[in-house]
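Colleague: Here is my input; please provide its structure:
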Amino acid sequence: MTRRLLASYLGLVLLVLLGLEVPFGLLFARAETSRLSNSIERDAGMLAELAEERIEENSTDELPELATDYAERTGARVVVVDRTGAVLTDSTATTPVGTDLSAQPDIATALRNQTTVGTAPDPDNGTQTRYVTVPGSSGETIRGALRLSYPTDVLGGRVHDIWLTLALTGLGVLAAATLIALALARWIIRPVHALERATTQLADGTLTNPPATNLGPPELRRLAASFTHTATRLQHLLTSQRAFAAEASHQLKTPLTALRIRLENFEPHLDPAVHDSLDEAIGETERLGRVIQGLLSLARLEATATTPEPTDLDAVVADRAATWAPFAAEHHVHITTGGRPAGHVRAIPGALEQIIDNLLANALRVSPSGTTITLATCRVPQGVELHVIDQGPGMSETERRRAFDRFWRASDTHHDGTGLGLPIVEQLTRASGGHITLEAAPGGGLDAIVLLSAANAPAPHPQAPADHPARPHQGQGPRPTAPPKPIGAPEHARR
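Modeller: I've put the predicted structure just below:
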C-alpha cells in the first residue's frame, strides 16, 4: 500500500511538472528562435549600412576588418558582395574575393533591393544556418548586399540548455516530492499496518498488542480506538462463552445423571404397567443430555479459533471404518471403503474423526438390515472429496436443504435424534476450510459429500480394509472396542 500511495503522489507531481515544464520549454524555444531572428535581422541591417558606406567611399579594404570583427564577437559569418554579386569579403575566408554569387537566390533577391530571411544549408560546408541577406542601398541605388548567417546549432544549444535546466529542476522537485510523499505514506500506513496485525491477532483468538491510538491521521486514530474498544468487548464475550462452555457441561450433566439414576431406581417399586412410561422418561433424559452435549460442542466450535493442519484422510477413514464395523455388524449393516487414496487434507485437529463419526451414526440409524455404508475418497480439481453413502430411504430435496438447520428433523422421523449432528459436521467442515453437501445416492439412499482442501505436500496412504484393524491416527490413542456415541446426528429416515 505504501508503494501505491507513493506512486499516486509521484504520478500527480509528475503530471503537474509535465504540465508546467513542457509548455514552458516549448514557449522558450519559440521565443529564443524569434529573438535570434530579430537579432540577426537587426545586426544585418546595421552591417549593411556600414558596408554600403564603405563601398560608396571606395573604402572596400576596410570591409574585411568590419566583417571579421563582428564574426569573432558573435560566431556569425558575414559575406559582402558588390552590386554585381562579386565577393568583397568573407569573414571565414572560405569564398575567394571576386567570386560571383549573383546566381544564388538570396543574393539575387538582395541585389533587387529586397531582404531575404530563412534557414538553409551553408553553400560551402553544408551546415544548417539561419541567414538574413539584405541590400546595401541608398534609396533606389544599390551598391551591394550583405549576408549574415548563424549556425542553427547555436540556437539548438541554447534550447538544449533550457531543456536540461528544466529537466534538472523537475528531477529536484520530484526527489523532494518523493521524500515528502514517502514520509506522508508511512505516516498514513503505519497505523493501518498496526490495525492489520491487531486484526490477525484477534482472528487467532487473543489481541495481545492493540493498535496505538496516537499515530496517523485523526480518522485512523479514531478507527484504532474504536477497533480496540470493539476487540476488548469481543474478547470479553468470547471469554464468557468459553467459560460457559467449560462450566455448563459439568453443571448440567451432573443433575441429569442424578435424575436418570433416580428414575432407574424407581423401576423395582413401580407397577409393571408403567415401566414403558419410565423407559420413555429415561430415554428423554438421555436425549436431553445429548442435546446439551451438542449445544456445548457447537459453542466450543464457535468460540475457538483453530488453524487447519495437514491430516492423513486415508488413515482416518480406515480407522473409523474399522472402529464402526463391529457396531454396524450388530445391526447387520456392512461398512466398506472405496475410491482412490486421497493423501493429506487440511482440517482442524480432531475434526475428521468427529465428521465421520456423526455421518456414520446418521447413516447407520436409517440403513436397513443387509445394506452397506460406503466411505469413499477421491481427488477433484477443488481438492479432496469424502463420500459417506448409505442405502437408506434418502431425503427429498427440501429435506436436504434444511438438514443443516439446528434442531431440524424430518416430520416423519421415528427415532430420538437431536437435530445437532449435521450442524456440528457443517461447523467442523467450515472451520477446516471446506463445505458439505447432501446428494441423492445412485440407486437410493443419501450421499454426504465433504469437500476439503488438499495439503501442500500430499502423502498418499493405502486404505485399510474395513474388516481388518487399521493403525490409529497419530495422536488418536488406542482404538476403542466400540465406537464413541456421536452427538445426536440428525436423522433423515422416513416412516
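
Colleague: make it CA atoms for all contacts and neighbour counts henceforth
Modeller: Noted.

Colleague: The stretch 151-300 of the chain: strands as residue ranges?
Modeller: In the stretch 151-300 of the chain, no strands are found when defined by DSSP state E, counting those that start in this stretch.

Colleague: Identify the residues contacting residue 297.
Modeller: By C-alpha atoms under 8 Å, 6 or more residues apart in numbering, residue 297 lies in contact with 245, 424.

Colleague: ok, it to residue 24 distance?
Modeller: 75 Å (C-alpha to C-alpha, to the nearest Å).

Colleague: how about this one, so we can line them up?
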Amino acid sequence: MTRRLLLSHLSLMLLVLLALEVPFGVFYDRTEVSRFSHTAQQGAMTLAEVCEEKMEHGLAADLPELARTYGHRTGSRVLIANQKGVVLTDTTDLALVGKDLSSESDISTALRDHPVVDTRRAPSAGGDVLFVTVPGGSDTTAPCVVRTVYVLGPLKAEVHATWLALAGVGLGVLAVVALIGFALARSVTRPVRALERATAQLAEGRLTDPPATDDGPPELRRLAASFTRTATRLQHVLQAQQAFASDVSHQLKTPLTSLRLRLENFEPHLAPCAQDSLDKALGELERLSRMVQGLLALARLENSAIRPEAVDLDAVVTDRAAIWTAFADEQHVDIIVSGATSVRVWAVPGALEQIIDNLLSNALRMSPPGTAITLATVTGPTGDGRTPPVAELHVIDQGPGMTETERHRAFDRFWRAADADHDGTGLGLPMVRQLTRASGGEVTLEAAPGGGLDAAVRLRRAENRTHRDRLGTSAVADSAGCWKTPPSSTRTAPSR
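Modeller: As a prediction, the model looks like this:
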C-alpha cells in the first residue's frame, strides 16, 4: 500500500513536471533558434551594406580583411560575391575565389534582392548549419551578395544543456516529492499495518497487540477502535466456548458413567421381557456418550489454532490399514492399499489418523461380506507456482453407495441416511471435513465406479517450505493426539 501511494504521488508529480517542462523546453529551443537566425540575418545585412559601400568607393580590396574580421568575431564562414555571382572572397575556401556561384539557389535569390535564411545538413561540419544569404544594397539590382554560414552545434549543445538542466530539476523535484510522499504514505499506512498484524494475531487465536486508536487519519482511528472492540468481544466468546467445552467434558462424563452403571445394576432384577428395553437403553446411552464426545471434539477443533505439519501419507495409511484389518476380517471384508508411495502432505498433527479412522469405520459399516475397501493414494499435478501440488487419498467401498442428495447432506451435523444404523451420531463425516479443512485441504464424496462410495481427501503436498507458508494460519485443530480414538470406538461412532 505504501508503494501504491508513493507511486500515485510520483505519477501525478511526473505528469505535472512533463506538462510544465516539455512545453518550456520546446519553446526555449524554438526561441533560441529563431533569435540566432534573426541575429545572423541582421549581422549579414549590416556586413552587406558595408561591402556595398566599399565597392562603391573602389575599396574592393578591403573585402577579404573585412570578411575575416567579421567571421572571426561571429564564428561564421563568410562568402562575398559580386553582382554577377562571382566569388570575391571566402574566409574558408580560397579556391572558390573567382568562381561563378550564380546558379546556386541562395545566391541567385539574393541577386534578385531577396534574402535567404535556411538550415541545411552538412556532414563535413558535423551537423546542421545555418545559411544566411542577403543582397548588398537597397536597389533592385544588388551590387554584391553576402553569405554567412554558422555551425549550429554550439547552439544545439546549449539547448541540450538546458534540457538536461530541466531534467535535473525535475529529478530533484521528484526526489523531494518521493521523500515527502514516502513519509506521508508511511504515516497513512502505519495504522493499516498495525491492523494487519492485529488481524494475524486474532487469526492465531489471541490478540496480544491491539492497534492504536490515536494514530493515523480519523477514519483509520475509528476503524481501529471498532476492530479492537470486535476482537475483544470475539475473544470473550471464544474463551467462553472453550471454557464450556472444558467444563462439559468433565461434567457430563461422570453422570453418564453413573447412569450406565445404574442401568446395568438393574439387569439381575428385571424380568426377561424387559431385557430388550434395557439393552436398547444402554445402546442409546452409549450413543449419547459418543455424541457428547464428538460435539466436544468439534468444539475444540473450532476454538483452537495450530499450523499444519508435514506428514508421511503413505506411512499413516499403511499403519491405519494394518490396525483396521483385524476388524475388517471379522466382517469378511478386505482392506487394499494401493497408489503412490513416499508422499508427504500438510496436515494438523493427529488429524490424518482420525480422518482415515472415521472413513474406514463408515466404509466398513456399509461394506457387505466378501467385498473390499480400497485405500488409494493419488498425486496431483505439480502446480504452476501459484497453486501448490496436491495429493488425494481415496477410501472406496463396495457398499450400496449414496444418492447425490445424500452425498451433499452427508457432512451436515447429526444427519444420517434413512437406512443408516440407529447407533450412529451423525458427527463422523462433519469431523472429517473439519479436520481436512483445518489441514488446508478438502473432502468430497463421489459415486464409486461399479457401485459404492468414494471418499476423496485432497491435501497439499509438502514438497518445500513455501507451501507451508502459503497455508497461512487458517488451520484450526486441537493439540496433538487429542482427537485420536481407538479404532474399536471409532468403528461404531461415526455414521453417514
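
Colleague: compared with the first structure, how much does the helix ranked longest in the second structure deviate?
Modeller: Selection of the longest helix in the second structure by residue count, based on DSSP state H, yields helix 2-56. Mean deviation of helix 2-56 of the second structure relative to the first structure after superposition (mean C-alpha distance after the TM-score superposition for the first structure): 2.3 Å.

Colleague: cool, stretch 287-302 of the second structure as well?
Modeller: Counting by mean C-alpha distance after the TM-score superposition for the first structure, stretch 287-302 of the second structure comes out at 1.1 Å.

Colleague: Residue range in the first structure corresponding to that stretch, please.
Modeller: Mapped onto the first structure using TM-score structural alignment, stretch 287-302 of the second structure covers residues 287-302.

Colleague: Now do the buried residues in the matching stretch.
Modeller: 287, 289-301 (16 or more other C-alpha atoms under 10 Å).

Colleague: for those residues, which one is nearest residue 254 of the first structure?
Modeller: Nearest to residue 254 of the first structure, judged by C-alpha to C-alpha, of these is residue 289 at 10.0 Å.

Colleague: what's the burial count for the closest residue to residue 94 of the first structure other than its chain neighbours?
Modeller: For residue 94 of the first structure, ignoring the flanking residues on the chain, the nearest one in space by C-alpha to C-alpha, 6 or more residues apart in numbering is residue 124 at 7.4 Å. Number of residues near residue 124 of the first structure (other C-alpha atoms under 10 Å) recorded here: 8.

Colleague: try residue 74 of the first structure
Modeller: For residue 74 of the first structure, using other C-alpha under 10 Å, the count is 9.

Colleague: Then residue 445 of the second structure?
Modeller: Residues near residue 445 of the second structure, counting by other C-alpha under 10 Å: 21.

Colleague: For the stretch 201-350 of the first structure, which segments are assigned as helices?
Modeller: Ranges of helices in the stretch 201-350 of the first structure, per DSSP state H, counting those that start in this stretch, are 218-266, 275-303, 313-330.

Colleague: For the last one, list every residue counted as buried.
Modeller: I take that to be helix 313-330 of the first structure. So, applying 16+ other C-alpha under 10 Å, buried residues of helix 313-330 of the first structure: 313-328.

Colleague: Measure the mean distance from that helix to the second structure post-superposition.
Modeller: Looks like 2.4 Å for helix 313-330 of the first structure (mean C-alpha distance after the TM-score superposition for the first structure).

Colleague: Return the list of helices and strands in contact with that helix.
Modeller: Here helix 313-330 of the first structure touches strand 334-339, strand 344-347, helix 351-366, strand 372-380, going by 3 or more C-alpha pairs under 8 Å, 6 or more residues apart in numbering; DSSP states H and E.

Colleague: and the ones you listed as CSV, adding mean neighbour count and distance to residue 489 of the first structure?
Modeller: As requested, those are arranged in CSV below (neighbours: other C-alpha atoms under 10 Å; distance: least, C-alpha to C-alpha, whole Å):
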stretch, mean neighbour count, distance to residue 489 of the first structure
strand 334-339, 20, 18
strand 344-347, 25, 20
helix 351-366, 22, 5
strand 372-380, 20, 16
